[in-house]
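S.K.: next one to model:
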Amino acid sequence: MSTWMVGLGMGFLLTLVVEPNLRNYFKRIKVEQLVMRTNGRGPDHAAKAGTPTMGGAGFIPVVLIGYLIIGGLTHHYAATAFATLIGIFLYAIVGGLDDSVKIFNQRDEGFRFLPKLTVEILAAILGALVLWFGHFDFVLPLPLGLPAVHSVLVYTLFTIFWLVGWSNATNLTDGLDGLAAGAAIIAYSAYLILALQVGDSAMALVDALMVGALLAFMIFNRHPASIFMGDTGSLALGAGLAMNSLVLHQPWSLLLIGLVFMLDTLSVLIQVPVYYFTGKRVFLMTPIHHSFEKGGLTGNVEHPWSEWRVDGFFWGLGLLGALLYFIFF
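M.R.: Below is the predicted model of the structure:
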């Protein structure tokens, strides 16, 4: 049996055991979702208040420990995998602090911006440092046929930008039961295939562990969710996807493989300045998945979509983006 298949199975089985126990423990100590405020402008998510959150604290350690065990036993340790795991781990820590502040201080705003950004930047620098010690080829391919950039400094700066951007993009998508987890399963599966294609068995193991863990997590996170992943999970997932695209030398692949996360982020980037300067909204609500929840494909609020329908639509977009990447690039 291939090592990545073992990782897939181990990620699934361990998460299947860990998550329900973590959920029950968090419920006892009141690690619960706050009421989602929409001020009457969006779908009513008040029923989600009190659902245990920080579910990322269950499946992220499974991936980290699973890699250390399987990678060590099968000699699949590599700088690319360790750099990716550092990004995942540190962003999970940032997310955990963010969740903790929100939950225990009972406020919408979490970890302060400056220390949060500092840790996020540190994660990117540490990842680049691990790659440097692993004799990684710091080549940043550019789009549109432009010559690639051979520079450790430029690569590190781009890594900082890429990790911060995609971790927060994934965080924006985590607004409906199962939406971010399902989109991440598709994206990590795409990078699993890409890692196998380029012969990076260590990254294939990391991605297989993540896919297996997320598949098990979806059992508890699907609508109606009994636990949310929280910032602990979403920030870590985004960082892992960003690192995948970088260490596999396919950074721009994430624009298609991470299509769902990009669309949610673009909707916010469009809506905020337009509303600020004109007082008008381009979309019913952002991130855009809430627009579909509120008014479907046509924007008719008389015919809102269920969470399952929104999930299915955006998962379909994620799958389409990944397929387009493999077909054309």
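S.K.: drop to CA atoms for contacts and neighbour counts, all remaining ones
M.R.: Will do.
S.K.: distance of residue 207 relative to residue 195?
M.R.: For residue 207, the distance to residue 195 (CA to CA, to the nearest Å) stands at 9 Å.
S.K.: between those two, which one's more packed in?
M.R.: The neighbour comparison of residue 207 against residue 195 (other CA atoms under 10 Å) goes to residue 207, with 31 against 22.
S.K.: please name the nearest non-neighbouring residue to residue 229.
M.R.: Of all residues not flanking residue 229 in the chain, residue 55 sits nearest, at 4.0 Å (CA to CA, 6 or more residues apart in numbering).
S.K.: what of residue 63?
M.R.: Nearest one to residue 63, counting by CA to CA, 6+ apart, is residue 209 at 5.5 Å.
S.K.: equivalent analysis for residue 238, please.
M.R.: Per CA to CA, 6+ apart, closest to residue 238 is residue 167, 3.8 Å.
S.K.: distance check, that neighbour against residue 91.
M.R.: Distance of residue 167 to residue 91, given as CA to CA: 8 Å.
S.K.: for this protein, what spans make up the helices?
M.R.: Remark: helices assigned in the chain by DSSP state H are 3-28, 56-74, 79-104, 113-133, 152-173, 179-198, 201-221, 230-247, 254-257, 259-278, 289-295, 307-328.
S.K.: and this one, so I can compare the two:
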Amino acid sequence: MSASAPSLIVGSAVLSFVVSFASVRMAMAYAQRRGMLDEPGRRRSHSMPTPRGGGIGIVLGALVGMPSALLLLPVSPGAATTAAFSVSVIAVAAIGWLDDHGSLPIRPRLLIQLAATLLLCVAVASYTSSLLWAIPLLVAGVWCINLHNFMDGIDGLAAQQAMFFGAAYAALAWSAGSPALAGAGLALGAAATGFWWFNRSPAKIFMGDVGSATLGLIVFALSAMLWAFRTNLLWPALIFSSGFVVDATLTLLVRMLRGARWYTPHREHLYQWLVRRGASHRKVALGYFAWNVLVCVPVAWIAFRWPAAASMCFGATYLLGAAVWRTGKHSCLRRRERHVSA
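M.R.: Below is the predicted model:
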């Protein structure tokens, strides 16, 4: 491994942070001038008009640091995959940026997401045993984009998750022998940190679709590239995302089973219920961070060290996550019933 690899990794991360931080500062002024404000409402968790679109900082920071790490560091996923990644990120970010300026119909947004994700999936699948892998990858990619959009609803939560995922992913990829993927992960974490500084509670700016949708695509892309590099590494990567995946997936399934219009805005995720029952944004975000550190990190380490047990570690994490989700929801509902009866 080249002695310059650590320096390149750190350099990419620092550059991503600086570009993100500066871009968010400019986005705050831009959003105020253009009237890009999220107003408080029944389906929202904030009480003051707040600028949106700050996720453009994450996008620009990631585009500066991640492709350079993927191309210049050892064990690169290749120029074709890196190019597909960059084009996909730009496409999803662009449609999200337009949506932040004025709500777009769901069809053009979904079509762009599908096309961008398919391009990336074909590039990744071309390094596997069959291009047919692009089909399940496409489904996973589009869901990852949208679940991150769903989970971006309170101050600091989505950015905090991206910081954790980026850092944990970087450690995993470095340990597995891929400095290129490690550098890309750390660049993502650094770009998310540049935004988080302004988005932590009380938030000065929100991520917007430009940030949340693109963030979902990037998390998917990194996970897919790690899977293509070494199949068994997918399990610990998925464990890192378990908090968001469990909350978004179970909430969606319950809404569908109830016959609700699941694609419309709502406040039914666990993190939203916790805020509605009186917990602060900071406290809820801390709870998700505790899950990441106390559950995901040690279980992912076991999955990495003992590949034969990796799938069982993945299953156990998601079952435990589902149990925590159900317990949390029931607790919130009981407190609501006591409040109403009082």
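S.K.: just name the most buried of the helices of structure 1.
M.R.: Of all these, helix 230-247 carries the top mean neighbour count, a mean of 29, counting by mean count of other CA atoms under 10 Å.
S.K.: returning to that earlier point: now render the helices of structure 1 as TSV, adding distance to residue 49 of structure 1.
M.R.: Compiled in TSV, these are given as follows (distance: least, CA to CA, whole Å):
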stretch	distance to residue 49 of structure 1
helix 3-28	12
helix 56-74	18
helix 79-104	11
helix 113-133	25
helix 152-173	18
helix 179-198	18
helix 201-221	14
helix 230-247	13
helix 254-257	32
helix 259-278	23
helix 289-295	17
helix 307-328	16
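S.K.: minimum distance to residue 43 of structure 1: which of these has it?
M.R.: For residue 43 of structure 1, the closest of the helices of structure 1 is helix 289-295, at 5.9 Å, according to CA to CA.
S.K.: residue 203 of structure 2 contacts residue 155, correct?
M.R.: Yes - the criterion here is CA atoms under 8 Å, and residue 203 of structure 2 meets it with residue 155 at 5.6 Å.
S.K.: hmm, back to that, counterpart of the residue nearest to residue 238 of structure 1 over in structure 2?
M.R.: Aligned by TM-score structural alignment, residue 167 of structure 1 pairs with residue 145 of structure 2.
S.K.: repeat for residue 266 of structure 1
M.R.: In structure 2, residue 266 of structure 1 lands on residue 249 (TM-score structural alignment).
S.K.: check contacts around the closest residue to its match other than its chain neighbours.
M.R.: With CA to CA, 6+ apart as the criterion, residue 249 of structure 2 has its nearest non-adjacent residue at 7.5 Å, and that residue is residue 147. Applying CA atoms under 8 Å, 6 or more residues apart in numbering to residue 147 of structure 2 gives the contacts 216, 244, 245, 248, 249.
S.K.: can you give me every residue that contacts the alignment partner in structure 1 of the first one?
M.R.: In other words, residue 216 of structure 2. Using TM-score structural alignment as the criterion, the counterpart of residue 216 of structure 2 in structure 1 is residue 238. Residues in contact with residue 238 of structure 1 (CA under 8 Å, 6+ apart) are 163, 166, 167, 168, 169, 170, 171.
S.K.: residue 336 of structure 2 now?
M.R.: residue 277.
S.K.: can you confirm it is in a strand?
M.R.: No - counting by DSSP: H, G, I helix; E, B strand; the rest coil, residue 336 of structure 2 is not found in a strand; it is helix.
S.K.: aligned to it, what sits in structure 1?
M.R.: Using TM-score structural alignment, residue 336 of structure 2 has no partner in structure 1.
S.K.: distance check, the nearest residue to residue 19 of structure 2 once chain neighbours are set aside against residue 74 of structure 2.
M.R.: Take residue 19 of structure 2 and drop its neighbours on the chain: the residue closest to it by CA to CA, 6+ apart is residue 61, 5.1 Å away. Distance, residue 61 of structure 2 to residue 74 of structure 2, using CA to CA: 21 Å.
S.K.: before we move on, what about residue 295 of structure 2?
M.R.: Residue 295 of structure 2 is 31 Å from residue 74 of structure 2, by CA to CA.
S.K.: wait, isn't residue 239 of structure 2 in contact with residue 298?
M.R.: No - with contact defined as CA under 8 Å, residue 239 of structure 2 does not count as touching residue 298 (10.1 Å).
S.K.: just give the number of residues close to residue 44 of structure 2.
M.R.: Per other CA under 10 Å, the neighbour tally for residue 44 of structure 2 reads 15.
S.K.: so residue 151 of structure 2 sits against residue 160, correct?
M.R.: No - assessed by CA under 8 Å, residue 151 of structure 2 is found out of contact with residue 160, at 11.4 Å.
S.K.: give the closest residue to residue 288 of structure 1 in space, chain neighbours not counted.
M.R.: residue 264 (5.4 Å).
S.K.: want to try CSV for the contacts of residue 238 of structure 1, with distance to residue 289 of structure 1 as columns?
M.R.: CSV is the format used below for those (distance: CA to CA, whole Å):
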residue, distance to residue 289 of structure 1
163, 22
166, 17
167, 17
168, 15
169, 13
170, 12
171, 13
